[in-house]
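Undergrad: give me a model of this one.
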Amino acid sequence: MDSNNHEKSKWALPFRKKSGPRLHKDDITVVDTGNAKKAVVATALGNAMEWFDFGIYSYLAVIMGKVFFPEMTGSIQLIYTFATFSIAFLVRPFGGLFFGRLGDRLGRKKVLTITLVMMAVSTLCIGLIPSYASIGITASVLLLLARLVQGFSTGGEYSGAMTFIAESTPDKRRGFMASGLEVGTLVGYIAGSGLVTLLSYLLGPDRMLAWGWRIPFFIAAPIGLVGLYLRNHLEETPAFEAMEKAAQDEGRQKVPFRELLKVQWRVVLLCIVMVCSFNVVDYMVLSYMPSHLTAVLGYGETEGLLLILIVMFIMIPIVLFMGYFSDRIGNKRIIQGGLLGLIVLSLPAFWWIGSGKGGMVFLGLLCLAVLLTCFEGTMPSVLPALFFTKVRYGALAITYNISASLFGGTTPLVMAWLINLTGEPLVPAYYLIAVSLIGFVIVTMWFTETSGRSLRGSAPAVEKPHEVHEVLQEPEEALWWHEEQSAIHDQLSDSDPTR
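TA: Next up, the predicted model:
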């Protein structure tokens, strides 16, 4: 068989067209609830590790600027600090490409273990870098290198964690259980920001600047060891194991996901827009806002940090509620509600934040935070469901990280630059409104409800054995993605009749 025919044969079985969906009881996965909970905890801890770093870096942004960019002053120094924060996002798509391909080939568990170790080591290294006063520009370069390693590993971490949880949980509880991933985000961020707040109070500004800022980075190592232990004791996801078994039984070869993306450009664009909407408000509230309060609005460091810390505590149960609620009324409605809320309430929220009155500032922050939970409670279950099992990790990793790099991680830098350029403190509100308008239109037009339904390319996953019989009664609904799969087959056949 020549190479061209060999390539064509890869598509023959995975996307063969059938007369109708066929479903056998042995195809349906009865999820082990204990394993599903372990998967949530282990993946959430890795996400907590990632956001522990983001938290301490964001809350230490002013100090980091003085340590590594002392020749700059004021808002320019802050811009350089956030530029170092944002530049790591440039390598995230490359990390997504590298780890995503590995995840679809070797399994989700192995790759998530590798990314966690890389994150822990690179975060620890930041705490070991000498200051600019000691080694000059080399200090800034070493900080940049450590951030690049973090960005590369994160490229495979979050998308892999979403994939792992989505494939390990029952369909009817996917929203609630996957929302635990974002609880990990908040716990990590609270731990990082809370530690910085406590150290700032105990040590004071001089000792924090001299050596206290290093302490939070040192703590990354033991957190990484705990996460490594938990992930090593996980089982591979049922969806990936079923795919591997089918590949062995039927002789299927791995599908190059780049081919799938060519015929699913609308899904790719939808994912990019949804990730953009989610990440812009996420990084706006959790990464940029501490520095906005301090550097732009003139709030005391401790006061501003404490307000956001309290808001994040309040967010935790709301995130879980949003995940639970999405399983009941549908994730599309929750996402649309969050986008509409940002369109209507972003300006009032920033007016309140800029008022200078403690209660109004807290109300503005809480308003943005509650709207953020609409995405945190749904996106970890929504995004993996956009792609077929065979290419899910790789396709999601690349798409997610391209969007996160272009629109999410750059948010603090863009906001700092625009405010410095215009002198207008309401720029973040206008930015949120524009992004949310685009997101609402695209989600309304293109997003198909996935709550309570099987993942694309996989048979249903249920929680109780008696649910298997219920699923078998409606195979068309159980394999709702069958027509979409057939359409992909037709598109491929039209582009190459020999397939």
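Undergrad: when you work out contacts or count neighbours from here on, use the C-alpha atoms and nothing else.
TA: Will do.
Undergrad: next one: the residue nearest the centre of the chain relative to L472, how far apart?
TA: In the chain, the centroid-proximal residue (C-alpha atoms, centre = their mean) is Y158; its distance is 4.9 Å. Using C-alpha to C-alpha, to the nearest Å, one gets 33 Å for the distance from Y158 to L472.
Undergrad: what's the answer for Y229, then?
TA: On the measure of C-alpha to C-alpha, Y229 and L472 end up 38 Å apart.
Undergrad: and these two? which has more neighbours close in?
TA: Just comparing Y229 and L472: by other C-alpha atoms under 10 Å the higher neighbour count belongs to L472, 17 against 12.
Undergrad: so who does the closest residue to I398 other than its chain neighbours touch?
TA: In this structure, I398 finds its nearest non-sequential neighbour in G96, 4.9 Å apart by C-alpha to C-alpha, 6 or more residues apart in numbering. By C-alpha atoms under 8 Å, 6 or more residues apart in numbering, G96 lies in contact with 152, 154-156, 159, 394, 397-398, 401.
Undergrad: pull up the gap between G96 and S403, please.
TA: 11 Å.
Undergrad: ok, S168 next?
TA: On the measure of C-alpha to C-alpha, S168 and S403 end up 25 Å apart.
Undergrad: V275 now?
TA: 6 Å.
Undergrad: neighbour count for S168 and S403, which is higher?
TA: S168 (28 against 24).
Undergrad: so the more buried one makes contact with A36?
TA: Yes: using C-alpha atoms under 8 Å, S168 makes contact with A36 at a distance of 5.5 Å.
Undergrad: run through the strands of the chain in chain order.
TA: 29-30, 461-462 (DSSP state E).
Undergrad: show me the contact partners of the last one.
TA: Defining contact as C-alpha under 8 Å, 6+ apart, one finds that strand 461-462 is touched by 28-31, 169-172, 454, 468.
Undergrad: need the max-distance pair from those.
TA: The two members of the contacts of strand 461-462 with the most space between them (C-alpha to C-alpha) are T169 and V468, at 15.1 Å.
Undergrad: what residues sit buried inside the longest helix that the chain contains?
TA: Looking across the chain with DSSP state H, the single longest helix is helix 174-210. By neighbour count on 16 or more other C-alpha atoms under 10 Å, the buried set for helix 174-210 is 174-197, 199-200, 208-209.
Undergrad: so which elements touch it?
TA: helix 33-59, helix 61-68, helix 137-168, helix 215-218, helix 301-329, helix 379-382 (3 or more C-alpha pairs under 8 Å, 6 or more residues apart in numbering; DSSP states H and E).
Undergrad: rewinding a little: okay, T169 and V468: which has more neighbours?
TA: T169 (31 against 20).
Undergrad: wait, A416 touches G74, no?
TA: No: A416 is beyond contact range of G74, at 11.1 Å (criterion: C-alpha under 8 Å).
Undergrad: what residues are up against V443?
TA: Applying C-alpha under 8 Å, 6+ apart, the residues contacting V443 are 270, 274, 332, 336.
Undergrad: turn the residues you listed into TSV, columns for neighbour count and distance to T422.
TA: TSV is the format used below for those (neighbours: other C-alpha atoms under 10 Å; distance: C-alpha to C-alpha, whole Å):
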residue	neighbour count	distance to T422
L270	21	32
M274	26	28
K332	18	36
Q336	18	31
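Undergrad: would you do the same for the sequence below? I want to compare the two.
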Amino acid sequence: MAVEAPGHSQRKLAIAGMAGNILEWYDFSIYGFFAYAIGENFFPSQSKATSLIDAFGVFAAGFLMRPVGALLFGHVGDRYGRQRALTLSVVAMAIPTVTIGLLPTYHQIGVAAPVLLVILRLIQGLSVGGEYTTSVIFMIEGAHSDRRGMMGALGAAAAFGGVMLGSAVGAIVASLMSQQALAAWGWRLPFLAGITIGIAGYIIRRELRNVSDLPPVKPPPMLEVLRAQWPRVLQVAGFKVLESVGFYLMFVYAATYLTEIVGITKTQALTINTIGMAAAVLMLPVAGAISDRIGRKPMLLASAAAIIVFAWPLFNLMWHPKLGAPLLSQIIFATLVALFVGVAPVTAAEAFPANVRCTGVGLSHNLCMALLGGTAPMVATYLIDKTDNEMVPPMYMIAAAIVSALFVLSMKETGKTALAE
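TA: This next block holds a predicted model:
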């Protein structure tokens, strides 16, 4: 049976897990909010859609390294401790983020610019591949047995908070300068701010070591984990399809959709996105807490069903001429996605035993994110461009919700059982 940390240590667990997650996801997400400017500077083309697709392609490339990062940091977390893996991941994110902010453009150094951009994005993907899942496991393992869902949801809320911070910073920067200045050099400012964020994250993680009394466990060799756990990995990855597609369509791609497709200003789009993220941050712990009372599967199935029913009309609402309509659509969408995502961390953590938990959860989560999450903005942009159908995103969301619901039905209810050792 898992050893629960005392009350004061649980608060420290929450701080250590959430703080680095906020900072890490700020660094990782700001690329998506400035993809249009990055496309113009690193992938110049006569077609704006082509530049944007190329930029989102690099965004997706970062996700290719997430499964590798999950294996690397998962192994470190399982063998050497959760805290060490978390501290290393913050450093591995901050350095390439600041470097992107300093990177010369295509017009300055030619093809080397996009090549270096891809390399830096791959390093970011390696880092974030181990950060999110390790941090939520770190929090869940030290939580009281009747609060595991809420604690895992707080970890998810921290990730949303990091993306929200990136969106807010983007909105502020966009409001302070012209569109020309923003595209030319203003997009660099949020990346350069990553240095202070990285330093803060490192200090927090370093100072909050050994706050949990969890017993050490000896993990099996990595190849043995892959051999023995692959059915569970695929099952968990399958139920996370909606989390992956929903998050990146609604909280990264939506700002571009509102600007390039619906036609509102960049400042308005980022403001709407930020408010939607705030609604999700508030709803995530609520979803986790409810799952502690009624179970994981009822919450997951209810939220998936709601998205299947409401995705199409909510996207239609984005096209309403009054600005309040897309804002309302984003808030409702954010709430529905949060009801699912808030329960996903604890459901995944409860699916694996302690000695392979970091590796198993990290690999399943990041496989799904690499294949479906990181590619969602690029796929949506490509399909809209090729089909001339602006309603591709809700169809994508509905399909993801159906797939996730089927996998959830195949899983056992774990809300009232002890964490497997």
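Undergrad: can you pull the TM-score for these?
TA: For this chain pair, the superposition-based TM-score is 0.95 by TM-score structural alignment, normalised by the length of structure 2; 421 aligned residues with a C-alpha RMSD of 1.8 Å.
Undergrad: thinking again about what came up before, among the strands of structure 1, which is nearest A247 of structure 1?
TA: Of the strands of structure 1, nearest to A247 of structure 1 by C-alpha to C-alpha is strand 29-30, at 17.2 Å.
Undergrad: so stretch 298-311 of structure 2 aligns onto which residues of structure 1?
TA: The aligned range for stretch 298-311 of structure 2 in structure 1 is 333-346, by TM-score structural alignment.
Undergrad: relative to structure 2, what is the average displacement of that stretch?
TA: By mean C-alpha distance after the TM-score superposition for structure 1, the fitted stretch 333-346 of structure 1 averages 0.8 Å away from its aligned residues in structure 2.
Undergrad: tell me which of the contacts of V443 of structure 1 you also see in structure 2.
TA: Contacts conserved in structure 2 for those, counting by both residues aligned by TM-score structural alignment, their matches' C-alpha atoms under 8 Å: 274, 332, 336.
Undergrad: restricted to helices, list these.
TA: 274, 332, 336.
Undergrad: what sits against the equivalent of the first one over in structure 2?
TA: Using TM-score structural alignment, the equivalent of M274 of structure 1 in structure 2 is F239. For F239 of structure 2, the contacting residues are 403-408, by C-alpha under 8 Å, 6+ apart.
Undergrad: again, only using 7 Å
TA: 404-405, 407-408 (C-alpha atoms under 7 Å, 6 or more residues apart in numbering).
Undergrad: leaving out the residues flanking it, which one is nearest to it?
TA: S404 (4.2 Å).
Undergrad: could you measure the one you found against R227 of structure 2, distance?
TA: For S404 of structure 2 relative to R227 of structure 2 (C-alpha to C-alpha), the value is 24 Å.
Undergrad: ok, these two, which is more surrounded?
TA: Of the pair S404 of structure 2 and R227, S404 is the one with more neighbours under other C-alpha under 10 Å, namely 23 against 9.
Undergrad: that one matches what in structure 1?
TA: S404 of structure 2 maps onto G439 in structure 1, by TM-score structural alignment.
Undergrad: go ahead and confirm its match touches S277.
TA: Yes: here G439 of structure 1 reaches S277: they are 6.0 Å apart, a contact under C-alpha atoms under 7 Å.
Undergrad: how far away is the closest residue to F191 of structure 2 other than its chain neighbours from G81 of structure 2?
TA: Excluding its sequence neighbours, the residue lying closest to F191 of structure 2 (C-alpha to C-alpha, 6+ apart) is G101, at 4.9 Å. Distance, G101 of structure 2 to G81 of structure 2, using C-alpha to C-alpha: 32 Å.
Undergrad: any idea what V341 of structure 2 aligns with in structure 1?
TA: V341 of structure 2 maps onto E376 in structure 1, by TM-score structural alignment.
Undergrad: that match and M49 of structure 1, how far apart?
TA: When E376 of structure 1 is compared with M49 of structure 1 (using C-alpha to C-alpha), they lie 17 Å apart.
Undergrad: returning to what we had before: which one of A416 and G74 of structure 1 has more residues nearby?
TA: A416 (25 against 12).
Undergrad: which residues touch the more buried one?
TA: I79.
Undergrad: what do we get in structure 2 for it?
TA: Match for A416 of structure 1 (TM-score structural alignment): T381.
Undergrad: kindly report the same for A395 of structure 1.
TA: That one, A395 of structure 1, aligns with G360 by TM-score structural alignment.
Undergrad: pretty sure that match contacts V233?
TA: Yes: at 6.1 Å, G360 of structure 2 counts as touching V233 under the criterion of C-alpha under 7 Å.
Undergrad: those two: which has the busier surroundings?
TA: Each of G360 of structure 2 and V233 has its neighbours counted (other C-alpha under 10 Å); G360 has more, 29 against 22.
Undergrad: distance of that one from H107 of structure 2?
TA: Distance from G360 of structure 2 to H107 of structure 2, by C-alpha to C-alpha: 43 Å.
Undergrad: where do the helices of the stretch 301-421 of structure 2 begin and end?
TA: Assigned by DSSP state H, counting those that start in this stretch, the helices in the stretch 301-421 of structure 2 fall at 324-341, 344-349, 357-368, 376-387, 392-409.
Undergrad: can I get those in a markdown table with distance to F138 of structure 2?
TA: Output for the helices of the stretch 301-421 of structure 2, formatted as a markdown table (distance: least, C-alpha to C-alpha, whole Å):
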| stretch | distance to F138 of structure 2 |
| --- | --- |
| helix 324-341 | 18 |
| helix 344-349 | 10 |
| helix 357-368 | 9 |
| helix 376-387 | 28 |
| helix 392-409 | 24 |
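Undergrad: for G198 of structure 2, which of those helices is the nearest?
TA: helix 357-368 (21.8 Å).
Undergrad: tally of neighbours for the aligned residue in structure 1 for Y36 of structure 2?
TA: By TM-score structural alignment, Y36 of structure 2 lines up with V62 in structure 1. Other residues within reach of V62 of structure 1, judged by other C-alpha under 10 Å, total 22.
Undergrad: now V62 of structure 1: closest residue in space that isn't a chain neighbour?
TA: L78 (6.4 Å).
Undergrad: count the residues that sit near T274 of structure 2.
TA: 27.
Undergrad: return the residues in contact with the aligned residue in structure 1 for it.
TA: Under the alignment (TM-score structural alignment), T274 of structure 2 maps onto L309 of structure 1. Neighbour list for L309 of structure 1: 190, 193-194 [criterion: C-alpha under 7 Å, 6+ apart].
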